[in-house]
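K.L.:
Below: sequence and its predicted model.
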Amino acid sequence: MYMKVKRLIDSVLSLIGLIVLSPVFFILILAIKVDSRGPIFFKQKRVGLNKTHFNILKFRTMSIDTPKDTPTHLLANPEQYITKVGKFLRKTSLDELPQIWNIFVGQMSIIGPRPALWNQYDLIAERDKYGANGVPAGLTGWAQINGRDELPIEIKAKLDGEYVENIGLWMDVKCFFGTIISVVKSDGVLEGGTGEKDETEIITDENQ
């Protein structure tokens, strides 16, 4: 029953978000176009509910010569590809705003496990152990407020599993407000790095 309520909440809030944030979208679109050559939006194949694929939307933060389908932490020198505006967008997580559209059309939820890249087979397999591929992917989630880029794959999947076990309105509210705190503090953002913390630390993933 809660999953139906969750989808209704997603639909209403994402519609409101698209309308209210339209001036912000306009300003960011102008900034991206002035800053560098290339498209405004970045599309990437991700894994959603029940391991189905969809194209996630982000504001483009990297130059057009960046290797495709490669997580930022696997690039030899990610800083050389990130644009000036891109650095600001990543630090503030504003590059994720276009995913409000993914939520509105039902490809994602506001809260849920961050959608893995289609070729992140290790993460997908780990999530299978906890049933985390059986819930809608989210803009943010329990793992995101407990580590972001700092999380090893095994711990990220375990935290996603904890979300599945405790899924409900209270868990989603905790993730929502926890995300706001994490974004303000820029917790866990490590360009070019991952797995810096161990599971003894309360530990979000912008690039994944």
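P.N.:
Structure's in. What do you need?
K.L.:
going forward, measure contacts and count neighbours with C-alpha atoms only.
P.N.:
Will do.
K.L.:
Buried residues of the longest helix belonging to the chain, list them for me.
P.N.:
Longest helix in the chain, counting residues (DSSP state H): helix 2-20. Buried positions in helix 2-20, judged by neighbour count with 16 or more other CA atoms under 10 Å: Lys6, Arg7, Asp10, Ser11, Leu13, Ser14, Leu15, Leu18.
K.L.:
quick one, strands of the protein?
P.N.:
Secondary structure of the chain by DSSP state E: the strands cover 41-47, 53-59, 109-111, 138-140.
K.L.:
right, and these - which one's nearest Gly131?
P.N.:
In terms of CA to CA, the element of the strands of the chain nearest to Gly131 is strand 41-47, at 13.8 Å.
K.L.:
here's the one I want to compare it with:
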Amino acid sequence: MQSPFFRVLDVFLALVGICLTIPFWGLIYLVGLYDTGSPVFAQKRVGKYRKPFTLYKFRTMPVATESVATHLVDASSVTKLGNFLRKTKLDELPQLINVLKGEMSFVGPRPCLFNQTELIEERQKRGVMDVLPGITGLAQINGVDMSTPTKLAELDKEMIDTFTLSAYFSYILQTAIGKGAGDRVKR
């Protein structure tokens, strides 16, 4: 899953993705300034081998929102712009920087917070923490989020064990066309 071939592919696709979407970045940034005053969200996440890294996204909630897993945040915390960004997955664009830096891959287990100890333990048992986290993966396209840590870790392990080039492109394509719900907020 983490072969040099996939690293080259990640870098190439991230560069192409940034080049094709950079006008949207500027627009989202400007609208985000009006929406929350701070359009870029940066948060420490658990990376490969449990090494911390800073994940970047476009902000979808007010700056004062508690730093917890998304499924623990009330849906009313998501701004109008945030709803649009989350539905279209445009909030994920800054993670292309994480991919370029080698902290993430396009495909891998979604990076969790350090306070999600149950998920970290479940992933650790299955060897999931030994690969780069990703922007998307098997769990995301199947609508499984971090609210079900055991099920998520099992799907992450299945993805790692069955990973192929066609799966890589399939997960990316399915995410791009809107399959999966992403990280849900409390209703």
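P.N.:
Received the coordinates, thanks. All values derive from a computational prediction rather than experimental measurement.
K.L.:
So which elements touch the longest helix of structure 1?
P.N.:
Packing contacts for helix 2-20 of structure 1, counted by 3 or more CA pairs under 8 Å, 6 or more residues apart in numbering; DSSP states H and E, involve helix 99-104, strand 109-111.
K.L.:
so of those, which one's packed in deepest?
P.N.:
Among those, ranked by average contacts under mean count of other CA atoms under 10 Å, first place goes to strand 109-111 (a mean of 27).
K.L.:
how about Gly134 of structure 1, what's its partner in structure 2?
P.N.:
Correspondence of Gly134 of structure 1 to structure 2, assessed by TM-score structural alignment: Asp130.
K.L.:
For its match, give me its contacts.
P.N.:
Neighbouring residues of Asp130 of structure 2 by CA atoms under 8 Å, 6 or more residues apart in numbering: Lys48, Tyr49.
K.L.:
ok, it to Ile22 of structure 2 distance?
P.N.:
32 Å (CA to CA, to the nearest Å).
K.L.:
mean shift of the longest helix of structure 1 relative to structure 2?
P.N.:
Mean deviation of helix 2-20 of structure 1 relative to structure 2 after superposition (mean CA distance after the TM-score superposition for structure 1): 1.1 Å.
K.L.:
what's in contact with that helix?
P.N.:
Counting by CA under 8 Å, 6+ apart, Ile100, Trp101, Ile103, Phe104, Val105, Gly106, Ser109, Ile110, Gly168, Leu169 sit against helix 2-20 of structure 1.
K.L.:
counterpart of the first one in structure 2?
P.N.:
Right, the one you point to is Ile100 of structure 1. Aligned by TM-score structural alignment, Ile100 of structure 1 pairs with Leu96 of structure 2.
K.L.:
picking that back up, now the longest helix of structure 1, how far from the centre of its chain.
P.N.:
17 Å (CA atoms, centre = their mean, to the nearest Å).
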